[in-house]
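Novice: here's a sequence, model it:
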Amino acid sequence: MGECAMKSLWFIVIFIFLNGCNDRESTVTVHNANVELALHVSAQETIANSAEKFSKECMKNLGLCWYKIRRSANEKDLPSVTIQSADGKISFQHAIGVTVVVDDKIGKNIENIGVTLRALPDNSTHEENRNFIINLLKDIKVAGWQRFYLPEEPRISGSQAAKIDVPGEVLGHPVLNHPWLDPDYKIDIDHWLKSGPLYKWYFYHNDEYLSLMAWRRDSNDNPGKTGTYLITLGLRSEREFWLAGIVDKQDRANWKALLPKRIEEYHALRSALEKKARAAGIEIDETYQDPPINALRK
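Specialist: The predicted model follows:
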């Protein structure tokens, strides 16, 4: 997918969630509501039946509409968000932001969902925040989501974390799936602090892709001990996931035809990095296989 593209998307997410939308269409009237969301379903029906009111913002020249919920982290009655899939669901408490994206070029169904959660109170300890996020990761795995390695990155699990000395990279190559942050292994607080201020995890379930990202801001008075964390979740359809980072309009229209070549190039990068890792005594998780891509099925 490319590190620059993913970082750009992340900073866009931060900007959107921190700035929000100034022209709300309505005020919240339901306390402790549960917002039910799913991909591949009608956006209009979802919005109409929601326990919380959404605002709407469109860019007609792009054919894109954003439906949003914005709440203050200081409110007591924050909604929960339940994300449903074909064979299960997962719920998150204390949502302060929800964004549903609809692309008119492909229909009126939901293809992209973003959720921002209220984390622990400002200036909680880093250890408390780490444990809070670890519990979120556990909930995601229990709901059937599996760790996803980006196709260009080496399949190195947390079992090899002690062999990796630098955060954010493996043997000099930047990676988003860093072994220190393997959700199947509990990271110690020293490596946690070294991994920040941006933390990233990726999961897949059937033909859907989920990211959990946390951004850490250390406190001024005790930066090594306490801080404030912003947590966002991104859920994307297969199409939206593989379109990420493609800017050219024609390439976006032909993404399915171009995907096999892209995957081949990604895997060549992975193979080279894994060969280098093996030579350095780092084991590769051969049990992991990329999830099938429906767009490539004939």
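Novice: hey, let's count contacts and neighbours off CA atoms from now on
Specialist: Will do.
Novice: for the stretch 101-250 of the chain, what spans make up the strands?
Specialist: All strands of the stretch 101-250 of the chain, identified by DSSP state E, counting those that start in this stretch, fall at 112-117, 124-125, 146-147, 169-170, 173-174, 198-205, 208-218, 226-237.
Novice: ok, which stretches of the stretch 101-250 of the chain are helices?
Specialist: For the stretch 101-250 of the chain, applying DSSP state H, counting those that start in this stretch gives helices covering 126-142, 189-195, 238-243, 249-253.
Novice: let's compare: structure for the following, please.
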Amino acid sequence: MKLKKTLPKNWLPSVLAAWFIVPMAIALWLIFGSDIKAGLFNLLEKKTVMHSNVVVEIGESGKDFAQKYKEIVDVNDRNPGSHFYRVNWSDGTLGTVIIKNGSSNLAVDSVLSVMGNSDDTYPTEGISGFSISMGLPPRNNVLHDDARLKFYALLQRIQEAGWKRWIDPSMPRLNGTEALRYQMSEIENGAGLLSLDPSYVPSLDIWMKIKDMTGWQFYLNDVYMNVQLMRDKKRMDPNLPGAYFLTLGLESKDSFQRSEQTFEDRQRWKELYPAVRTRQAEERLHSEEKLSNLGFKIDAKYQNPDE
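Specialist: Down below sits the predicted model:
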């Protein structure tokens, strides 16, 4: 009687409902638990996917960049005065990087990792360099002719985003097949460093002969870009799939010009750099005269976009 008085009214239906609901909930979890858990993990993954698109911009504050993508950025401050910011999609997925430069935005996908760097010696410059590591899909299993077309489509998009071909001021001004012939030759020391013509699309046969670390260089709004190509040398049968690896480097104009000076003179780079360009112009003239005598056609109308 005492128990009955302490129980609320209509207690029996509530108890029966609980007896029914709890076993049903357990049964549903046992049957569909993996799907439910997968759904929860998918929700967590969606939070990560939000950061799979990373925007990089030369000059951005390193602290701001690290804070913006803190879930996927590792900061290395072990070297005094130097800071490195590594973005790594460690779960095996590939990221997308948007390269922002003024009003220009260029998206590149199949990105493996990104590394940025800043120097406390020049605190107002922010991040002065980025190195973007990427592949050509499908990863490690792309037909060579497909890789050729995908790579030159990338170079085309770079140009459409406003980037102009840049040739080292000490290098001869060569286009198309002329540039490739010189780049692959041993006519001069350093010939292999020539920036190739991004508007020239070679045949598959020639594509297969292009050397590793060949570069295509560009310039826009005080930023230099260098695209370099590498591939698995053990998978060079043109009839079978291969594996391609690209690095896309970005560097500020100030950092680039400083690199032309000795370490001791870098604080005075703005004063000293004009003399570097004078020397490079003389080297270009000498090289072009030599190549002209060998039958190469010089593009005398080309002018470096950073001049």
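Novice: and the helices of the stretch 101-250 of the first structure: which comes nearest Asn61 of the first structure?
Specialist: For the helices of the stretch 101-250 of the first structure, proximity to Asn61 of the first structure was assessed by CA to CA; helix 249-253 is nearest, at 13.1 Å.
Novice: as JSON lines, the strands of the stretch 101-250 of the first structure with mean neighbour count and distance to Asp184 of the first structure would be great.
Specialist: Shown next, in JSON lines, are these (neighbours: other CA atoms under 10 Å; distance: least, CA to CA, whole Å):
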{"stretch": "strand 112-117", "mean neighbour count": "23", "distance to Asp184 of the first structure": "22"}
{"stretch": "strand 124-125", "mean neighbour count": "18", "distance to Asp184 of the first structure": "23"}
{"stretch": "strand 146-147", "mean neighbour count": "20", "distance to Asp184 of the first structure": "9"}
{"stretch": "strand 169-170", "mean neighbour count": "19", "distance to Asp184 of the first structure": "19"}
{"stretch": "strand 173-174", "mean neighbour count": "12", "distance to Asp184 of the first structure": "21"}
{"stretch": "strand 198-205", "mean neighbour count": "19", "distance to Asp184 of the first structure": "11"}
{"stretch": "strand 208-218", "mean neighbour count": "20", "distance to Asp184 of the first structure": "15"}
{"stretch": "strand 226-237", "mean neighbour count": "21", "distance to Asp184 of the first structure": "18"}
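Novice: adding distance to Cys4 of the first structure, write those strands out as CSV.
Specialist: Shown next, in CSV, are the strands of the stretch 101-250 of the first structure (distance: least, CA to CA, whole Å):
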stretch, distance to Cys4 of the first structure
strand 112-117, 20
strand 124-125, 30
strand 146-147, 21
strand 169-170, 14
strand 173-174, 10
strand 198-205, 14
strand 208-218, 15
strand 226-237, 17
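Novice: and Pro291 of the first structure, which of those strands is closest to it?
Specialist: The closest of the strands of the stretch 101-250 of the first structure to Pro291 of the first structure is strand 198-205. By CA to CA, the value is 7.7 Å.
Novice: the closest one corresponds to what range in the second structure?
Specialist: With TM-score structural alignment applied, strand 198-205 of the first structure matches the range 213-220 in the second structure.
Novice: residues in contact with the matching stretch?
Specialist: 101, 162-167, 192-198, 224-230, 305-306 (CA atoms under 8 Å, 6 or more residues apart in numbering).
Novice: Val142 of the first structure and His205 of the first structure, how far apart?
Specialist: 12 Å (CA to CA, to the nearest Å).
Novice: quick one: stretch 116-127 of the first structure to chain centroid distance?
Specialist: Centre-to-centre, stretch 116-127 of the first structure and its host chain are 18 Å apart (CA atoms, centre = their mean, to the nearest Å).
Novice: next one: stretch 141-149 of the first structure to chain centre, how far?
Specialist: Counting by CA atoms, centre = their mean, stretch 141-149 of the first structure comes out at 12 Å from the chain centroid.
Novice: related to what we said a few turns ago, out of the strands of the stretch 101-250 of the first structure, which is closest to His191 of the first structure?
Specialist: Nearest to His191 of the first structure among those is strand 198-205; the distance by CA to CA comes to 11.6 Å.
Novice: what angle separates the closest one from strand 226-237?
Specialist: 30 degrees (axes from the mean of the first three to the mean of the last three CA atoms, to 10 degrees).
Novice: mean shift between strand 198-205 of the first structure and the second structure?
Specialist: Overlaying the second structure shows strand 198-205 of the first structure at a mean distance of 1.0 Å from the equivalent residues (mean CA distance after the TM-score superposition for the first structure).
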